[in-house]
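Below are the sequence and a predicted model; questions follow.
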Amino acid sequence: MKQCEAFELATGKHATQARKPAPKRFGFLLLPNFSLIAFSSAVESLRMANWITGEEFYETTLISHDGDAVSSSFGIKTLVDHSLGDLPELDAIFVCGASPIARTGNEAIIGWLRRQGNARMAFGGIGTGSYLLACAGLLNNFRATIHWWDLASLREEFPSTQVTNNLFEIDGDRYTCSGGTAAMDMMLFLIGQEHGLELAASVSEQFVYERMRSSQEQQRIPLKARIGANQPKLIEAVTLMEANIEEPLSTDDLAHHVGVSRRHLERLFKKHLQTVPSKYYLDLRLEHARQLLRQSDKTVLQIGLACGFSSASYFSTAYRNHYGVTPREERKREGSEQPKTGLGRSSLQG
């Protein structure tokens, strides 16, 4: 059975019954030292949507400033189709920024982006591409995100942009993501918005992507980046917490292992994390429980025990106090939001 036939059979749709939409034309502007994983995560999602359905839902065009090949941060050169001076008509252009961010040498590209401000075209930033969009004024009064490493500087330099810590942001015709695999999450969202969650889930399955993350999910900022490397005792204590989720350590035990007094450890947490060790530890365990509820088939009781809760009632109460829903309600809600593809494993080959 052909790939498109398998998809039509699973969704109850047939090519003769559905009117073919015009393909979306997405351009990807590659900057020197662009992130290869973020770029690939984005374009491969679009390619897979076409392959699954047998339709040309998306056309992708690769662009560089002068039309020459561009080297990624890994040094791999990528050929492009166009320069900025000979672009075809596009529905959206995504800026694939340098990794790490390049704050100089992009004046010509920023100027070109600024001149496109009135164009009937969406603009996207992948990874540090958001920074160039902000420099061009294209994110003024929009929600946007960027890789956690550059969040603080983006907020500081562009106060008119509502910078969030989310994996990706869709605000009108502005699409930004934090880079890495978050580029796939953003594209899956756009695919689902345009062609239905069924197709987005099928694309996700082909890449063995455990689940589609929503725009409301936040990037996890490493503790060392949040508080700096000059607090080794605090970082060591949190590392111990993360390694002992199923059998939590007491605050006294944590203090003993890192070689400080309980009072000193509590002061460190209060000063740098605005909480006490026991509350921080509980939040870590509940976050882990939430991930298991969404991603595993374990029972609620098994998840509670795996996250250090001695009883189902204690787990349920703590979870409801933190997230506003019980673990069972969380799982039910997550199940209703995740589409069932109905595609047999044997019918699709990645």
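Great, that's in hand. Residues are numbered from 1 along each chain as shown.

use CA for all of it now, contacts and neighbours both
Will do.

in what helix or strand does F26 lie?
Assessed by DSSP states H and E, F26 sits inside strand 24-30.

tell me which residues of the next helix or strand after that strand are tucked away?
Counting by DSSP H and E, the next helix or strand C-terminal to strand 24-30 is helix 36-53. For helix 36-53, burial by neighbour count (16 or more other CA atoms under 10 Å) applies to 36-39, 41-43, 45-53.

Doesn't T176 belong to a helix?
No - counting by DSSP: H, G, I helix; E, B strand; the rest coil, T176 is not part of a helix but strand.

nearest residue to it other than its sequence neighbours?
Nearest residue to T176 in three dimensions, chain neighbours excluded: G125, at 4.5 Å (CA to CA, 6 or more residues apart in numbering).

okay, now the one to match up with it:
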Amino acid sequence: MATREPPKPTEPLTFAVLVFPGFPMMAFSSVIEPLRAANVLAKRQCYRWIIVGGTKGAVEASNGVVIQPGFYAEDAPKVDRIVVCSGGDADHLVAEDAAHWIRKSLRNGAHIGAVADAAFFLARAGLLDGHACTLHWTSQAAFTEAFPNIELR
């Protein structure tokens, strides 16, 4: 009986976590920690991640913890996935450099997601046009009022 060779590891998927001032640390951790844990359990690097600032300089989370992103939207490298993480002001957030980078990344094959209230930012930037999204129930009424043509699931 022939033995099968184990599958060769593929290149790790690269995630970019795009953070804006006031981002919730719990949401930020909920993106990175499962990726880290998966790498540990798989005993190889399935995922890697970078932190991208939506604004220049250090970014302060809602709990006061300050992080220094490795990149900013205008100089971020090609990634496979982008997860936008923004806080309670996401319904007013405008960041053209970040939206431009996301659009360029989508054209290059990336996929996007959002945690906390970042769907507001994506919708305002036109990045959810023609798509459905999910959102925490406490934000659904405000989102539907602001973006009635985007389907919530």
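Now that the structure is in, tell me what you want to look at. Small disclaimer: the values here were computed from a predicted structure and weren't measured.

quick one on the thing from earlier: mind checking what the residue nearest to T176 of structure 1 lines up with in structure 2?
Counting by TM-score structural alignment, G125 of structure 1 lines up with A114 in structure 2.

Structure 1: which residue goes with V84 of structure 2?
Here V84 of structure 2 is matched to V95 in structure 1, going by TM-score structural alignment.

Wait, that match touches F28, no?
Yes - assessed by CA atoms under 8 Å, V95 of structure 1 is found in contact with F28 at 6.0 Å.

These two: which is more packed in?
Legend: neighbour count by other CA atoms under 10 Å for V95 of structure 1 and F28, higher for V95 (29 against 23).

tell me which element the more buried one is part of?
Going by DSSP H and E, V95 of structure 1 is in strand 92-96.

what angle separates that strand from helix 36-53?
Inter-element angle recorded for strand 92-96 of structure 1 and helix 36-53: 140 degrees (by axes from the mean of the first three to the mean of the last three CA atoms, to 10 degrees).

Strand 92-96 of structure 1 packs against which elements?
strand 24-30, strand 122-126, helix 129-135 (3 or more CA pairs under 8 Å, 6 or more residues apart in numbering; DSSP states H and E).

gap between that strand and the chain center?
From the chain centre to the centre of strand 92-96 of structure 1 is a distance of 16 Å (CA atoms, centre = their mean, to the nearest Å).

who's in contact with the very next helix or strand once past it?
Under the assignment DSSP H and E, the closest C-terminal helix or strand after strand 92-96 of structure 1 is helix 107-115. The contact list for helix 107-115 of structure 1 (CA atoms under 8 Å, 6 or more residues apart in numbering) reads 65, 84, 132-133, 135-138.

contacting residues around the strand holding V95 of structure 1?
Contacting residues not belonging to strand 92-96 of structure 1 are listed as 25-31, 34-35, 38-39, 121-130, 132-133 [CA under 8 Å, 6+ apart].

what residues are up against V31 of structure 2?
Counting by CA under 8 Å, 6+ apart, V31 of structure 2 makes contact with 17, 83.

To what extent is the match of G125 of structure 1 buried, counted in neighbours?
Residues within reach of A114 of structure 2, counting by other CA under 10 Å, total 22.

what do you get for the one 3 residues further on?
Neighbour count for D117 of structure 2, taken as other CA under 10 Å: 24.

Run through the residues that contact it.
Taking CA under 8 Å, 6+ apart, one finds 85-88, 90-91, 135-136, 139 in contact with D117 of structure 2.

Which members of those are classed as buried?
Listed as buried from the contacts of D117 of structure 2 are 85-88, 90-91, 135; burial here means 16+ other CA under 10 Å.

In TSV, list these along with distance to Q68 of structure 2.
Formatted as TSV, the buried ones among the contacts of D117 of structure 2 follow (distance: CA to CA, whole Å):
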residue	distance to Q68 of structure 2
C85	15
S86	15
G87	17
G88	20
A90	20
D91	24
L135	27
